[in-house]
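In: the amino acid sequence is not available; the structure is as follows:
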């Protein structure tokens, strides 16, 4: 198993007496939990463009995962002169050049303001990951009558030809299972296809060799001989529906534990697995 340690605006060491500078992990033992080095670049301005909701609040939160650089204390990286979201995100991409790691856009629809065009441009500028399911932000994930869901925005960006991999996360801030905890751990996660090594995990994330989940475990989620194959793990209990999404449209629905469909000659194909209790898994988009 692995986690990513992403404190706000700082790269935290587990052991302050020992530097892991140059490594993508702050803990990588032969056995036990791997802890990827990371940071959540956090900037909370107001009045961004495109505009969000009427509050004027704007959230530019960007994870860097598997960073090899280290900073002393808090990192001041934000561009406070511009109001343009793309330029504020560009400042985070600048920090990524010095720290290393994979770039992930966090909760893009918090207070709204993300668009498919903006997300596609971020993909063209080097962003690999986008948070499509943050279990602490259900309202912002789903959208409403006036705002698209994160999946709709993701599809809109994918239709523009960029490769962006969708992430589910717990955004955990509370770890002691106490009554009243607002941000508990474990509600959203990814399962990567990689050997048990920090750099191999980082490489798999960058290449999209993983699926994302809020509770559903899969035995298979990959392309074989031109077909996307999806299968729910044998140990999973409950009823399942598997939806195939081709270029943003649902083209097939299977009620059961497995499904397959050919990858189209143009565009992309992805899958969503839904369990009867509401838990889901997202299979990454595949292209020819």
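Out: Nice, I can see it. Predicted, not measured: the structure shown is a model, and the values here were computed from it. Numbers count the residues shown, from 1 in each chain.
In: CA atoms for contacts and neighbours, from now on please.
Out: Will do.
In: quick one: the strands in the stretch 101-250 of the chain?
Out: For the stretch 101-250 of the chain, applying DSSP state E, counting those that start in this stretch gives strands covering 102-105, 129-134, 165-169, 189-192, 210-213, 218-224, 227-232, 240-246, 249-255.
In: packing partners of the fifth one?
Out: Translated: strand 210-213. With contacts taken as 3 or more CA pairs under 8 Å, 6 or more residues apart in numbering; DSSP states H and E, strand 210-213 sits against strand 165-169, strand 189-192, strand 280-286.
In: just checking, residue 5 touches residue 38?
Out: Yes. Using CA atoms under 8 Å, residue 5 makes contact with residue 38 at a distance of 5.3 Å.
In: who has more neighbours out of those two?
Out: With neighbours defined as other CA atoms under 10 Å, residue 5 and residue 38 compare such that residue 38 has more, 32 against 23.
In: residue 63 versus that one, what's the distance?
Out: 7 Å (CA to CA, to the nearest Å).
In: check residue 271 too.
Out: 25 Å.
In: got it, and residue 103?
Out: 6 Å.
In: look at these two and report which has more neighbours.
Out: residue 63 (28 against 24).
In: can you verify that one is assigned to a strand?
Out: Yes. With DSSP: H, G, I helix; E, B strand; the rest coil as the criterion, residue 63 is assigned to a strand.
In: I figured it hits residue 104, correct?
Out: Yes. Contact criterion CA under 8 Å: residue 63 and residue 104 qualify, at 4.9 Å.
In: quick one, which of the strands of the stretch 101-250 of the chain is nearest to residue 93?
Out: strand 102-105 (7.5 Å; CA to CA).
In: another structure for you, compare them:
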């Protein structure tokens, strides 16, 4: 068997699809592309697909991850190409690598989000960010299936800054871009929770809903506040396992066992 890890996007109108909608679309694409999937045992076999930390419905993403298990070996790049021809526009496989290490989910420690606030001036957003970061605790509430839950949105935020943007909605003036780095903790702190925290600490209330996009997720470098590519260890492991040209190509008349001494009669 072979495991392949994929990075995919949710763009445009498809940001409003649920994770279950994506699962159905992806499994149809696997069948159309004739990917030789491995299946689970039992009365209702299903393709072996592992999804990792899906983005909330309504948010776009440039960095979603999943892993598939194949019954026959295939070139990961060929699998990526075949799937892209079968998926709808907006769901795009941007990277594919053979799984050569364990623990992909463990490497998804943090996410980088972009929050576009149309109708908010950059200076107003910058002041709100400063107030949020200065607070030790920012309590927010979210309604769950078990009722209203209160938790701290500040502790999970590893970085937050306001950047100037350009409004692209008719009749809306001003635009601020928030760049958010948030740790994956329990309970999960989502971009809308941070917006609720900005409203609580600085009365920041955008006149139109924020456009939210995940830009990256992976290992968090605490010193720099950057998030690294979670597929990099797999690429390095695959590259290290590939035999070098020197090891696979024998030089005529040379015996490796004799340290490179020419072969011939003594």
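Out: Structure's in. What do you need? What you see is a predicted model; the values in this text were computed from it and never measured.
In: drop the TM-score for these two in here.
Out: Between these two chains, after superposing, the TM-score reads 0.26 (TM-score structural alignment, normalised by the length of the second structure); 117 aligned residues with a CA RMSD of 5.9 Å.
In: thinking again about what came up before, now render the helices and strands packed on strand 210-213 of the first structure as CSV, adding mean neighbour count and distance to residue 242 of the first structure.
Out: Listed next are those as CSV, based on neighbours: other CA atoms under 10 Å; distance: least, CA to CA, whole Å:
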stretch, mean neighbour count, distance to residue 242 of the first structure
strand 165-169, 25, 17
strand 189-192, 20, 18
strand 280-286, 24, 9
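In: in CSV: these, plus distance to residue 96 of the first structure.
Out: Listed next are those as CSV, based on distance: least, CA to CA, whole Å:
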stretch, distance to residue 96 of the first structure
strand 165-169, 18
strand 189-192, 22
strand 280-286, 24
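In: select, out of those strands, the one closest to residue 26 of the first structure.
Out: So among those, strand 189-192 is nearest, using CA to CA, at 18.9 Å.
In: what sits against the residue nearest to residue 285 of the first structure when sequence neighbours are not counted?
Out: Spatial nearest neighbour of residue 285 of the first structure, excluding adjacent residues (CA to CA, 6 or more residues apart in numbering): residue 270 at 4.2 Å. Counting by CA atoms under 8 Å, 6 or more residues apart in numbering, residue 270 of the first structure touches 228, 244, 245, 246, 282, 283, 284, 285, 286.
In: and for the first one, the neighbour number?
Out: For residue 228 of the first structure, the neighbour count with other CA under 10 Å is 24.
In: so it sits against residue 220, correct?
Out: No. Taking contacts as CA under 8 Å, residue 228 of the first structure lies outside contact range of residue 220: 9.5 Å.
In: show me the helices in the second structure, by range?
Out: In the second structure, helices defined by DSSP state H lie at 19-32, 76-86, 104-107, 122-134, 191-202, 232-241, 245-248, listed in chain order.
In: would JSON lines of those helices with mean neighbour count and distance to residue 183 of the second structure be doable?
Out: JSON lines is the format used below for the helices of the second structure (neighbours: other CA under 10 Å; distance: least, CA to CA, whole Å):
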{"stretch": "helix 19-32", "mean neighbour count": "15", "distance to residue 183 of the second structure": "21"}
{"stretch": "helix 76-86", "mean neighbour count": "18", "distance to residue 183 of the second structure": "29"}
{"stretch": "helix 104-107", "mean neighbour count": "15", "distance to residue 183 of the second structure": "12"}
{"stretch": "helix 122-134", "mean neighbour count": "18", "distance to residue 183 of the second structure": "15"}
{"stretch": "helix 191-202", "mean neighbour count": "20", "distance to residue 183 of the second structure": "11"}
{"stretch": "helix 232-241", "mean neighbour count": "14", "distance to residue 183 of the second structure": "20"}
{"stretch": "helix 245-248", "mean neighbour count": "8", "distance to residue 183 of the second structure": "42"}
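In: nearest to residue 97 of the second structure, out of the ones you listed?
Out: Here helix 76-86 is closest among these (CA to CA), at 5.7 Å.
In: quote the end-to-end distance of stretch 62-76 of the second structure.
Out: 19 Å.
In: cool, and stretch 198-212 of the second structure?
Out: Terminal-residue distance, stretch 198-212 of the second structure (CA to CA): 15 Å.
In: and the longest helix along the first structure, which residues are buried?
Out: Counting residues, the longest helix found in the first structure (DSSP H) is helix 85-99. Residues 85, 86, 87, 88, 89, 90, 91, 92, 93, 95, 96, 99 are the ones in helix 85-99 of the first structure that count as buried (16 or more other CA atoms under 10 Å).
In: show me which pair in these is furthest apart.
Out: Across the buried residues of helix 85-99 of the first structure (CA to CA), the longest gap, 21.3 Å, separates 85 and 99.
In: and the closest residue to residue 211 of the second structure other than its chain neighbours, how many neighbours?
Out: Computed as CA to CA, 6+ apart, the closest residue to residue 211 of the second structure that is not its neighbour in sequence is residue 116, at 5.0 Å. Using other CA under 10 Å, residue 116 of the second structure is surrounded by 25 other residues.
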